[in-house]
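1. Using only what follows, build the 3D model:
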Amino acid sequence: MLKALVIVCILLPLAELYLLITLGHHIGLGATLGLLAASAVLGSLIARKQGEKVFRNWREAMGGGGVPEEGLLNGVLVLVGGALLIAPGFISDVMGLLLMVPPVRRVVTARVRRSLEQTLMSGSVRFTQVGPVPGEDPFLDARRFDSQEPAAKVEPSEDGSSTFRRPRSEGGEVDAEFTSDEEPRG
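-> Now for the predicted structure:
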């Protein structure tokens, strides 16, 4: 899947460039640039309308206490289709327009979902929990530091500069001083 994506990312711009140059030779530079501008404007309008429809359906379903009929992946495909429509090039415009058609989006969503499920079932991707362990107090670490003294004390010296002192601890650490040669900002 990743190899195919890399190949598409390399070949698509080359094919777009070839098509633009060929079209420019046949209909002229001005007409080609006009078509590109018109497709970008039209594409952004279509993407906006479809995006609003998807998010409106999500809001209505969530407001009614249900799960949206169109999943998150459907919304992502609308965003990708919108980006393809706005990007210069006619091949990307066709791909973006296809992603704006709901039946095509459903087919692509089903295929991507199947591919993700196969990848997860194969064991090649693992999920690791980041954050607190279920059943333990998530604020335990924060409370552990409440009773300790501050990590550094700021002591003004006679010449007006500030000296930062780290308190001595039992771990064999060395007490150190850091001074600044800067003028006080006071």
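
2. C-alpha from now on. contacts and neighbour counts both.
-> Will do.

3. Select the longest helix from this protein.
-> Counting by DSSP state H, the longest helix found in the chain is helix 29-63.

4. Could you check the next helix or strand after that helix and say which residues are buried?
-> Where DSSP states H and E defines the elements, the next helix or strand beyond helix 29-63 is helix 72-86. Going by neighbour count (16 or more other CA atoms under 10 Å), the buried part of helix 72-86 is 73-75, 77-86.

5. Following up with a second sequence; could you model it the same way so I can compare the two?
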Amino acid sequence: MLFKIFLLLTIVPIVEIFILFKIAEATTVWTTIVLVITTGFVGAYLAKREGLAIFTSIKIELREGRVPGNQLLNGLCVLIGGILLITPGLLTDITGFTLVLPATRQFYIRFIRKWLSDMIHMGSINIFFRR
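-> Below is the predicted model:
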């Protein structure tokens, strides 16, 4: 697991830098900088807006006595998407936008649910509650 994280944290930035250089070659350096800054601002705005909406939904579900499972997964996706959107790079921005936007976020939620279900069925996740 640690090796996969190491690869992710080294290969993704290298690919991002390569793509940014290619965009700068095809356009200008300033266009690339404006693109990175613009996606960062738009992404931060979307993440904030979606995060506040999810937070409100969680409060309503809790007030009604329901466990907000689906909204917590939505919140997790928006949090990860927001982090990716403020990270400079085109691939991370695209992934971040798909995590923040409600229509595409559902794909990730289905994937996370299946992954968690598989982990629980294989016995890889053990949750103990203490009082």
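
6. Mind picking the one among the buried residues of helix 72-86 of structure 1 that's closest to N57 of structure 1?
-> Taking CA to CA as the measure, G75 is the one of the buried residues of helix 72-86 of structure 1 closest to N57 of structure 1, at 10.6 Å.

7. Next, the contact list for that closest one, please.
-> The neighbourhood of G75 of structure 1, defined by CA atoms under 8 Å, 6 or more residues apart in numbering, consists of 51, 54-55.

8. switch the cut-off to 10 Å
-> G75 of structure 1 makes contacts with 50-55, 58, 81, 105, 109, as judged by CA atoms under 10 Å, 6 or more residues apart in numbering.

9. Which PyMOL command selects the buried ones in the residues you listed?
-> Below is the selection syntax for PyMOL that covers the buried ones among those, with 16+ other CA under 10 Å defining burial:
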select buried, resi 50+51+54+58+81+105+109
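
10. Which single one of the contacts of G75 of structure 1 is nearest to G28 of structure 1?
-> Compare each of the contacts of G75 of structure 1 with G28 of structure 1 using CA to CA and the shortest gap goes to G81, at 27.7 Å.

11. neighbours around the residue lying closest to that closest one once chain neighbours are set aside, how many?
-> By the measure of CA to CA, 6 or more residues apart in numbering, the closest residue to G81 of structure 1 outside its immediate chain neighbours is G96, 3.9 Å from it. Neighbourhood size, G96 of structure 1 [other CA atoms under 10 Å]: 25.

12. thinking again about what came up before, what residues sit buried inside the longest helix of structure 1?
-> Residues 32, 36, 39-40, 43-44, 46-47, 50-51, 54, 58 are the ones in helix 29-63 of structure 1 that count as buried (16+ other CA under 10 Å).

13. and the angle from it to helix 72-86?
-> Helix 29-63 of structure 1 runs at 160 degrees relative to helix 72-86, counting by axes from the mean of the first three to the mean of the last three CA atoms, to 10 degrees.

14. Centre of the chain to stretch 92-108 of structure 2, how far?
-> When C-alpha coordinates are averaged (CA atoms, centre = their mean, to the nearest Å), stretch 92-108 of structure 2 and its chain have centres 7 Å apart.

15. contacting residues around that stretch?
-> Counting contacts by CA under 10 Å, 6+ apart, the residues outside stretch 92-108 of structure 2 that touch it are 12-13, 16, 36, 39-40, 42-44, 46-51, 73-87, 90-91, 109, 112, 114.

16. Quick one: distance of the host helix or strand of M121 of structure 1 to the chain centre.
-> Take DSSP H and E as the rule and M121 of structure 1 turns out to sit in helix 102-122. From the chain centre to the centre of helix 102-122 of structure 1 is a distance of 20 Å (CA atoms, centre = their mean).

17. which residues of structure 2 does the helix or strand that comes right after that helix align to?
-> Towards the C-terminus, the helix or strand next in line after helix 102-122 of structure 1, according to DSSP H and E, is helix 140-144. Using TM-score structural alignment, none of the residues of structure 2 align to helix 140-144 of structure 1.

18. All set, thanks.
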